[in-house]
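> Requesting a structural model of the entry that follows:
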Amino acid sequence: MAIIEVQSLSKVFGNDPRRAFPLLDQGWSKERIAKETKLTVGVNRVSFSIEPGEIFVIMGLSGSGKSTLVRLLNRLIEPTSGKVLINGKDIVQLSPEDLRQVRRKKISMIFQKFALFPHRSVLENVEYGLEIQGVDKEKRRAKAKQTLELVGLAGLEDSRPDELSGGMQQRVGLARGLANDPDILLMDEAFSALDPLIRKDMQDELLELQATMKKTIIFITHDLDEALRIGDRIALMKDGAVVQIGSPEEILTNPANAYVERFVEDVDLSKVLTASNVMIRAETIAIDRGPRVALQLMRDRGISNLYVVDKLRQLIGVVTAEDSAGAIKSGKTLEDIIIRETPTVSPDVHLALLFDVVSSAKIPVAVIDERQRLLGIIIRGAVLAALSGNSGAEAGEIDERA
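You can find the predicted model right below:
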């Protein structure tokens, strides 16, 4: 079950905002509506769902509606229409008191400008959310210290925010958001005020924390590289509407329209696509077969090597047509001629790290999982095709297995 489900959520700013809906149905643009009615369409009937533990990135250019959308998810901005279901309960219908409880216990928000209290220590900033919940002082201090240690700030509890670097201040903000153990983190341009190197460090920090926390994170950014790097899925917005939702690979390889295509055209695909995106099916043979069977299979399929696997499809090695023919003449078994030092990679390795392996390998590189099971193989043509924007199936006319 989705932890968050957004159904036809809209926000129109101005007097009598529902006047905008029939105009949108008639195809009026956001600009025309603003000019002729003085209404501003912030979010236009957006729908999506988010799974527990997912990093869901909402991105778009300035004015696309992404920051308005994230504030609708916790009703910092009141929706004009639509539903926001959290664990099946529509928070749009909640009373002020029930909404406060959701904000205190279910959702935390981390802002771009850190929003730290300058007169409070780091520890006091982190425990603030627990303090307003009425948590006992000793318990909230213990929890705040534990969270500061989690984000790498142990020993700085008594410091003031102005004594810390920008990256450290953002870690304090992150710790404060995590201290009350929320199910959902809303992060609005949380790293955009940081220098590029510190920003990358914070992205790494977030991914490392997420590996253990398993929180549901809605992350707002205008930076495509950041979205591709941290997002499990990305929702791309334009003029208040979501124009495409998909994994980073889907957004890059199958843009929904010309706008998305222009948005992603300058992305370095080698740093986004992985081995799993370009691998093709491997031709295999079981370890208990003989060299005659191997040679016949290679002839039938027009290839010059086969990948040897056991009954669990764990990779053992490779046999070639030449070695199989020799084994038939000399009376050797298939096991005698297996090349066991086979180049392998994991499915999540980025293409940028594959160039040296693929270019120097005499046979296609095997893709294996953590159990050593063979998932597929990578040929040079597939890598080049992916980087040029084509799919692995269009990898070119040369198959290095032949």
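> CA atoms for contacts and neighbours, from now on please.
Will do.
> looking at it, residue 147 is touching residue 178, isn't it?
Yes: applying Cα atoms under 8 Å as the test, residue 147 and residue 178 come out as touching, 6.9 Å apart.
> Give me the more crowded residue out of the two.
residue 178 (28 against 25; other Cα atoms under 10 Å).
> Next, the structure of the following sequence, for comparison with the previous one:
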Amino acid sequence: MSKDFRMGRLSVLAAAWVVARRDFTAILFSRSFFFFLLGPLFPVIIAVLAGSLGSRVDQSQERPVLGVAMQADDARAVERARRELGPSLDDALPRIKLVRSLAQGETYDAAQALVSRRENVAAIVSGSLDKPVLTGPAGLIEAWRGPVSMLSEQARSGRRLAYPVVALKPVASSSATERQGRFATAQGAQTLLFLLTMMLAGMVLSNLVEEKGNKIIEVLAAAIPMDAVFLGKLFAMLAVSLVGIATWAAAGGLLYAAGGVSLDRMPEPAVGWPLLVCLGVIYFAMAYMLLGSVFLSIGSMATTVREVQTLSMPVTMAQLMVFFFASFAMTQPGSAIEIAAVLFPFSSPFAMLARGARDPAILPHVLAIGWQAAWVVLLVRGGARLFRSRVMKSGPARSAPKIGKRRLFLRKSGG
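As a prediction, the model looks like this:
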């Protein structure tokens, strides 16, 4: 039997478990938790609808057409060249349309025709096969310069040019594509970790402010160590956040399965998908508790929701800068900047998760998780001491002034 139990006072971990279980149960079975789960669905639905609408718009748009305004023989030669090159280069060549068959010596103003929109084409090629002139928007004619030159050469030669058949020999991946794919995976994992942390860590603030208003926090502080109160609330809000993430992940998995999308189509991380997901959960817990411990300290000093918003804004902006720092460090592997991002506790989870997608080594993650957990303990203890000294006003008792004792004595003696 432990000494704390014999004295009638729970240990820090046991008291933290009591607080965490109480808060977790109260939040999980509340009506607001249901709306909390529905919250992220609305942006997802809007994004899906916008993407679907955008794809329909893209599909409804036809490929741009190249107009041909040349003498009759040249125009027929260009049309014949487009048919001959079509089977092998259809996607690279523009569709063509005869807009004007010119007589000998006749001129044609292609720019005026495009400005007046007399012809439903994106650009017009005029001149002759030896000296073609391409008129149209700058970006489009730059892209079509090569295909128009190829069509003109094919038409001018008057014979079918023999293009060799290219044999294809696919491989799974190359070092460059593998490195680029792992970088994309690291960037996506880092961004997702940041968004989830910033979206969910704010719940710690509101929870503590509500209990301060109801005087519940003072009752808890009188019954159990303040370190246990802070630690229990962190664990409870972390558990609630993990339940929400698991629900959203299950819903997203069903949508991906219904859409026929799988992780096999995504770039493979260096440590593999199962281990990267496990590291993502662990680093989310670390990032959440690191940021949540700071939010607990802020919430313990605030008395109103407006005060919370005022005090938390600098922390939120600082966390955004931390994310940018970790993102930049990801582009400098092995440098002093990456080492600094790994050692700085608030950027360490983001930097290490990106490292897991690029580097297969496991030992650095074990060391980093231990380093981050130590900082969580330090921040929780620091926040608890700040709460006791600033809010609970606990400290060494001061002796009453002598004049107060004299008045008390005179009052008791009836003087």
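> List the TM-score for the superposed pair.
Remark: TM-score between the superposed chains equals 0.24 [TM-score structural alignment, normalised by the length of structure 1]; 162 aligned residues with a Cα RMSD of 7.2 Å.
> How many neighbouring residues does residue 356 of structure 1 have?
Neighbours of residue 356 of structure 1 (other Cα under 10 Å): 10.
> Residue 5 of structure 2 is in what secondary structure piece?
Assigned by DSSP states H and E, residue 5 of structure 2 belongs to helix 3-6.
> which element follows that helix toward the C-terminus?
Trace forward from helix 3-6 of structure 2 with DSSP H and E and the next one is helix 12-28.
> How far away from the center of its chain is that next one?
30 Å (Cα atoms, centre = their mean, to the nearest Å).
> Just after the helix or strand that contains residue 322 of structure 1, pick out the following helix or strand.
For residue 322 of structure 1, the element it lies in under DSSP H and E is helix 321-330. Toward the C-terminal end, the helix or strand that comes next after helix 321-330 of structure 1 (DSSP H and E) is strand 344-345.
> What is that following strand packed up against?
strand 365-368 (3 or more Cα pairs under 8 Å, 6 or more residues apart in numbering; DSSP states H and E).
> helices or strands next to the strand it packs on in the packing?
strand 344-345, strand 374-378.
> how close does residue 248 of structure 1 sit to residue 202 of structure 1?
Separation of residue 248 of structure 1 from residue 202 of structure 1 (Cα to Cα, to the nearest Å): 20 Å.
> what's the most buried one of the helices and strands packed on strand 365-368 of structure 1?
Counting by mean count of other Cα atoms under 10 Å, strand 374-378 has the highest mean neighbour count of those, with a mean of 23.
> Pull up the gap between residue 260 of structure 1 and residue 59 of structure 1, please.
11 Å.
> before we move on, what about residue 319 of structure 1?
The value you get for residue 319 of structure 1 to residue 59 of structure 1, if Cα to Cα is used, is 48 Å.
> out of the helices and strands packed on strand 365-368 of structure 1, nearest to residue 242 of structure 1?
Checking these against residue 242 of structure 1 by Cα to Cα gives strand 374-378 as the closest, at 34.2 Å.
> Tell me the first helix or strand C-terminal of the closest one.
helix 380-387.
> elements contacting that next one?
Counting contacts by 3+ Cα pairs under 8 Å, 6+ apart, helix 380-387 of structure 1 is packed against helix 275-278.
> From the contact counts, what lies against the helix it packs on?
Where contact means 3+ Cα pairs under 8 Å, 6+ apart, helix 275-278 of structure 1 is packed against helix 380-387.
> Between residue 260 and residue 59 of structure 1, which has more neighbouring residues?
residue 59 (25 against 18).
> So the more buried one lies in a strand, does it not?
Yes: assigned with DSSP: H, G, I helix; E, B strand; the rest coil, residue 59 of structure 1 falls within a strand.
> Please, where are all the strands along structure 2?
For structure 2, the strands defined by DSSP state E cover 65-71, 95-102, 123-127, 132-135.
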